[in-house]
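# for reference, the sequence and a predicted model appear below.
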Amino acid sequence: MKVAVVGCTHAGTAAILNIKALYKDADVTVYERNDNISFLSCGIALNVAGVVPDAQKLFYSSPAALAELGVCTKMQTEVLAIDIASKKLKAKDLKTGKEFEDTFDKLIITTGSWPIVPKFEGGDLENILLSKNYDHSKTIIAKAKDAKNVVVIGAGYIGVELAEAFEMLGKNTTLIDAVPRIMNKYLDQYYTDKAEETFKAHGVNLALGQKVVKFEGAKGKVSKVVTDKDSYEADLVVLCIGFRPNTDLVKGQLDMLPNGAIIIDEYMQTSVKDVFAAGDSCVVSYNPTDEERYIPLATNAVRMGMLVARNLVGPKLKYLGTQGTSGIKIYDLNIASTGLTEEGAKAAGIDAGCVQVTDNDRAEFMPTFEPATITLVFDKKTRRVLGGQIISDKDLTQYMNTLSVVIQNKMTVEELAVVDFFFQPHFNKPWSLLNTVAIAALDK
């Protein structure tokens, strides 16, 4: 069995490691444009801030480790074309410039995603950077040393984390987004308000509800970011606007969403036999709305990569879908969410209910206890739990992992209200926070 894997970050690495564990005799070749694999890009901000000073620790595998398993590792090799029907591909060794062809029995597309880069006037000026891979991380750190004014464009998780990192480095930091709230896709306004207050308290300039119009520069380097409402001095700009599937190689050969995300079934199989896809290159089954969505997350990628291996020679293990569960730490705030926000549920056409409860994490007779705010979103008609969020100074984010299972199993508010959770004064109260918020929703 000759297996070609195109792309090797999270999904590709997971697929390869599991294939070699299950099928030791499989002939596996991986094609990767970079000279590294498995870089945890979610750690870039930690590296920039110096929390994780050694970027090498953000790798959990290597080309050498794959080679030891018997994998043919073609690093710094770009796949130029794939002919799925004839099971052939054409590639180029970026070190030598030599082009060559290869064949495969099974094809695994784990080409990931790439940052969205709108065409701004002045977009080719120096010191306008992306934040996606290891090389980007190194460049950001090097450029930030001499930068005084840093502008981050895009207030999703990556942009927010970078804004915090630059402020921690003592930079004059501005965070710009076209929408009026940071992290609006993940959190309702109560939570984003708390996060924004924290940023302002640390001196981060929030320029929200503003669209970038152009960049201005001097001597070929960026010096100013101009929006439709204001302008901001900038020695360094990092674009964190979003991501798109990197699937141009197989466009027209596989079924895709309009944005290029490859459509797969519950066994990671694409619309063509023997061709699989995983990670940021493809869709996921989003359980809260029972539809296919594009949600690029490392957790989805490693899970899907493992499933490719399990289903490579036949359908065996189903993908259970995702709730898009995520968490973030902003200074002293610990925030997590899963499933739909109230705003997201209404945008999806759901008659959603929402309750919010603030309670202490454990019994008040204990020497210490911490307040936490938790939100539950549910379908008013079916009573099905659709999502939730939590925020506290103490790390209570694991509640959202539990709630993710609740959503995946299509539990109702009534079931969550009385589900069995342990009680021990060192850790919690007789009623879990999840019980408490569900009880509050019973009469809604």
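Perfect, I can see it now. Residues are numbered from 1 along each chain as shown.
# could you use CA atoms for every contact and neighbour count after this?
Noted.
# may I see the buried residues of stretch 390-410?
Within stretch 390-410, the residues that count as buried by 16 or more other Cα atoms under 10 Å are 390-392, 395-397, 399-401, 403-404, 406-408, 410.
# narrow the residues you listed to those in helices?
399-401, 403-404, 406-408 (DSSP state H).
# quick one on the thing from earlier: just the closest of the buried residues of stretch 390-410 to residue 378, please.
Closest approach to residue 378 among the buried residues of stretch 390-410 (Cα to Cα): residue 407, at 9.7 Å.
# mind checking the end-to-end distance for stretch 68-83?
The straight-line separation of the ends of stretch 68-83 (Cα to Cα, to the nearest Å) is 29 Å.
# show me what it is in contact with.
6, 20, 27-36, 63, 66-67, 88-95, 249-250 (Cα atoms under 8 Å, 6 or more residues apart in numbering).
# just checking, residue 38 touches residue 7?
No - with contact defined as Cα atoms under 8 Å, residue 38 does not reach residue 7; the gap is 10.1 Å.
# between these two, who's got more neighbours?
Per other Cα atoms under 10 Å, whichever of residue 38 and residue 7 has more neighbours is residue 7, with 26 against 20.
# what sits against residue 336?
Listed by Cα under 8 Å, 6+ apart, the contact set of residue 336 reads 325-328, 389-391, 397, 400.
# next, it: secondary structure please.
Taking DSSP: H, G, I helix; E, B strand; the rest coil as the rule, one finds residue 336 in the strand state.
# now do the SS call for the closest residue to it other than its chain neighbours.
Among residues not flanking residue 336 along the chain, residue 327 sits closest, at 3.9 Å (Cα to Cα, 6 or more residues apart in numbering). Of the three states, residue 327 takes strand according to three-state DSSP.
# burial measure for residue 327, as a count.
Residue 327 has 18 neighbours, counted by other Cα under 10 Å.
# which ones are touching the one residue sitting closest to the centre of the chain?
Nearest to the geometric centre of the chain sits residue 297, at 3.1 Å (Cα atoms, centre = their mean). Residues near residue 297 by Cα under 8 Å, 6+ apart: 279-280, 324.
# structure B:
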Amino acid sequence: MKVVVVGCTHAGTAAVKNILNNHPDAEVTVFERNDNVSFLSCGIALYVGGVVKDPAGLFYSNPEELAGMGAKVNMEHDVTNVDTQNKQVTAKDLKTGEETTVDYDKLVMTTGSWPIIPPIPGIDSDNVLLCKNYNQANKIIAEAKDAKKVVVVGGGYIGIELVEAFAESGKDVTLIDGLTRILNKYLDKPFTDILEKELEDRGVKLALGENVSAFVPDENGKIQKVVTPSSEFEADMVILCVGFRPNTELVKGKVETLPNGAIKVNDYMQSSDPDIFSAGDSTVVHYNPTKQDNYIPLATNAVRQGMLIGNNLTEQKMKYRGTQGTSGLYLFGWNIGSTGLTEEAAKLQGLDVNVTVIEDNYRPEFMPTTEKILMELVSEKGTNRIVGAQFVSKYDITQSANTMSVVIQNEMTVEDLALQDFFFQPHFDRPWNYLNILAQAALSNMHQ
């Protein structure tokens, strides 16, 4: 059986390993346009901020490991054509220019995503940088050495983490985002208010609800300032973090996709062409809170989907369980966890929900210390099915986002969580765990 894998970051690496574990006799050919595999881009901000000293730790595999398992690994090869009729893939060696065409029985599209690059005047100015792969991380670090004024465009997780890294290293930092709140996809206003105040207290300038209208370079072509409709910001360096789009041009019109190009798959990671599998940032996920397909590019989704390809390559053995889009973030001492729908997202999806926001201590007041937790529970009206949760605290409550992810995936109700069995030990929690207390408050709100 000939298997061709196109792209080898998270989903591709997981797919190759699991294919070879399950089918050791398979002829697996890998094409990757970069010179590395399995780079954890979520660690870029830690690398930029100097928390991670050795970038080698941001890779959990390498071409040699995959080759040792039996794969034929072609690094710095760009796939130029996928012929689904004749089941052939053509790739170009980026170093020599030589083209190679190989046959496949099964094709794995793990081509990932690429940063969205908006059509803004001056965007080609020097030091307007992207933040996705290892080479871009090295470029950011190199340019940051001399940069004093840094503008980050985009207030999602990557942008916020970079803002923290640059602020901690003494840079003059401005954050610009077209939305009126940071982390808008993950958190509702009571939570982002806390974090925005923290950023401003740390000296970060926030330009929210502002779109960049121009990047203005100096006479040498290097970025000088960033212009919005209401203001201008001096800049030695700009990082664009405005989102990602799936890399799926190779199979455009050949398999079914969402309007943005993300490849649709069934529960076994097969596209509309059953011999073409897809996983990771090039692929849709089944979003359990809404029970619909969605595009959520996360490494956690990618590795799960890649694993499933290895299990389902020749027969449908293991079904995809879907995702809640669970995430965690550490920002200036705040621990943030979220999963599922926010109140705002639920409204946009047309889902009628009850929302409860409370604050409580994570453990009893008689203990020498405790910390407050701001918590939110989002549940579907009528069924009381839990569809979202958020947490922020100085205490590390982020694993509660994982607990709530399990709750949502298993369609538990507010009543289920209100009475769920959790242990009690004063060092760690209260007689009623704070998740119980949150659900009980939600029930009380419903009955008022």
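Now that the structure is in, tell me what you want to look at. As the structure is a prediction and not an experimental result, all values here were calculated from the model.
# on that earlier part again, farthest-separated two in the ones in helices among the buried residues of stretch 390-410 of the first structure?
Pairwise distances across these peak at 14.4 Å for 399 and 408 (criterion: Cα to Cα).
# quick one: neighbours of the nearest residue to residue 384 of the second structure once chain neighbours are set aside, just the number.
Leaving aside its sequence neighbours, residue 384 of the second structure sits nearest to residue 413 (Cα to Cα, 6+ apart; 5.2 Å). Neighbour count of residue 413 of the second structure, defined by other Cα under 10 Å: 18.
# the helices in the first structure, which residues?
Assigned helices in the first structure, in chain order: 10-22, 44-49, 63-68, 134-144, 157-168, 189-201, 298-310, 342-347, 398-408, 413-418, 433-441 (criterion: DSSP H).
# would you mind giving those helices as CSV with distance to residue 181 of the first structure added?
Putting the helices of the first structure into CSV (distance: least, Cα to Cα, whole Å) gives the following:
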stretch, distance to residue 181 of the first structure
helix 10-22, 30
helix 44-49, 20
helix 63-68, 41
helix 134-144, 25
helix 157-168, 11
helix 189-201, 7
helix 298-310, 24
helix 342-347, 12
helix 398-408, 22
helix 413-418, 28
helix 433-441, 25
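# so which of these is nearest residue 288 of the first structure?
Checking the helices of the first structure against residue 288 of the first structure by Cα to Cα gives helix 398-408 as the closest, at 6.7 Å.
# returning to that earlier point: now, among the ones in helices among the buried residues of stretch 390-410 of the first structure, which is nearest to residue 215 of the first structure?
For residue 215 of the first structure, the nearest member of these is residue 400. The distance, counting by Cα to Cα, is 39.8 Å.
# for that closest one, give me its contacts.
Counting by Cα under 8 Å, 6+ apart, residue 400 of the first structure touches 325, 336-338, 388-390.
# and residue 32 of the first structure, how many neighbours?
Using other Cα under 10 Å, residue 32 of the first structure has 25 neighbouring residues.
# can you pull the contacts of residue 7 of the first structure?
Taking Cα under 8 Å, 6+ apart, we find residue 7 of the first structure in contact with 30-33, 109-112.
# now these as TSV including distance to residue 165 of the first structure?
Output for the contacts of residue 7 of the first structure, formatted as TSV (distance: Cα to Cα, whole Å):
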residue	distance to residue 165 of the first structure
30	34
31	33
32	29
33	28
109	33
110	30
111	28
112	25
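# among those residues, name the ones in strands.
Counting by DSSP state E, the contacts of residue 7 of the first structure place 30-32, 109 in strands.
# could you dump those residues into a markdown table and include distance to residue 422 of the first structure?
Converted to a markdown table, these look like this (distance: Cα to Cα, whole Å):
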| residue | distance to residue 422 of the first structure |
| --- | --- |
| 30 | 46 |
| 31 | 48 |
| 32 | 47 |
| 109 | 43 |
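# buried subset of the residues you listed?
Buried members of those, scored by 16+ other Cα under 10 Å, are 30-32, 109.
# most widely separated two among those?
Across those (Cα to Cα), the longest gap, 11.4 Å, separates 32 and 109.
# shared neighbours, these two?
Common contacts of residue 32 of the first structure and residue 109 (Cα under 8 Å, 6+ apart): 6-7.
# I'd say residue 435 of the second structure and residue 421 touch.
No - in this structure residue 435 of the second structure lies outside contact range of residue 421 using Cα under 8 Å: 10.4 Å.
# who has more neighbours out of these two?
Between residue 435 of the second structure and residue 421, counted using other Cα under 10 Å, the more crowded position is residue 435 (21 against 11).
# and that one, what does it touch?
Applying Cα under 8 Å, 6+ apart, we find residue 435 of the second structure in contact with 417-418.
# quick one, what contacts the residue sitting furthest away from the middle of the second structure?
If you look at how far each residue of the second structure sits from its centre, by Cα atoms, centre = their mean, the farthest one is residue 366, at 39.4 Å. Not one residue lies near residue 366 of the second structure by Cα under 8 Å, 6+ apart.
# ok, now how distant is it from residue 233 of the second structure?
To residue 233 of the second structure, residue 366 of the second structure is 49 Å away according to Cα to Cα.
# looking at the helices of the first structure, which is nearest to residue 286 of the first structure?
Using Cα to Cα, those put helix 398-408 closest to residue 286 of the first structure, at 9.3 Å.
# mean distance of that closest one to its aligned residues in the second structure, please.
Taken over the aligned residues, the distance from helix 398-408 of the first structure to the second structure averages 0.6 Å (mean Cα distance after the TM-score superposition for the first structure).
# that helix versus helix 433-441: what angle between them?
Angle, helix 398-408 of the first structure to helix 433-441, by axes from the mean of the first three to the mean of the last three Cα atoms, to 10 degrees: 60 degrees.
# the second structure: matching residues for helix 398-408 of the first structure?
Aligned by TM-score structural alignment, helix 398-408 of the first structure falls on residues 399-409 of the second structure.
# what's near enough to touch residue 42 of the second structure?
Taking Cα under 8 Å, 6+ apart, we find residue 42 of the second structure in contact with residue 158.
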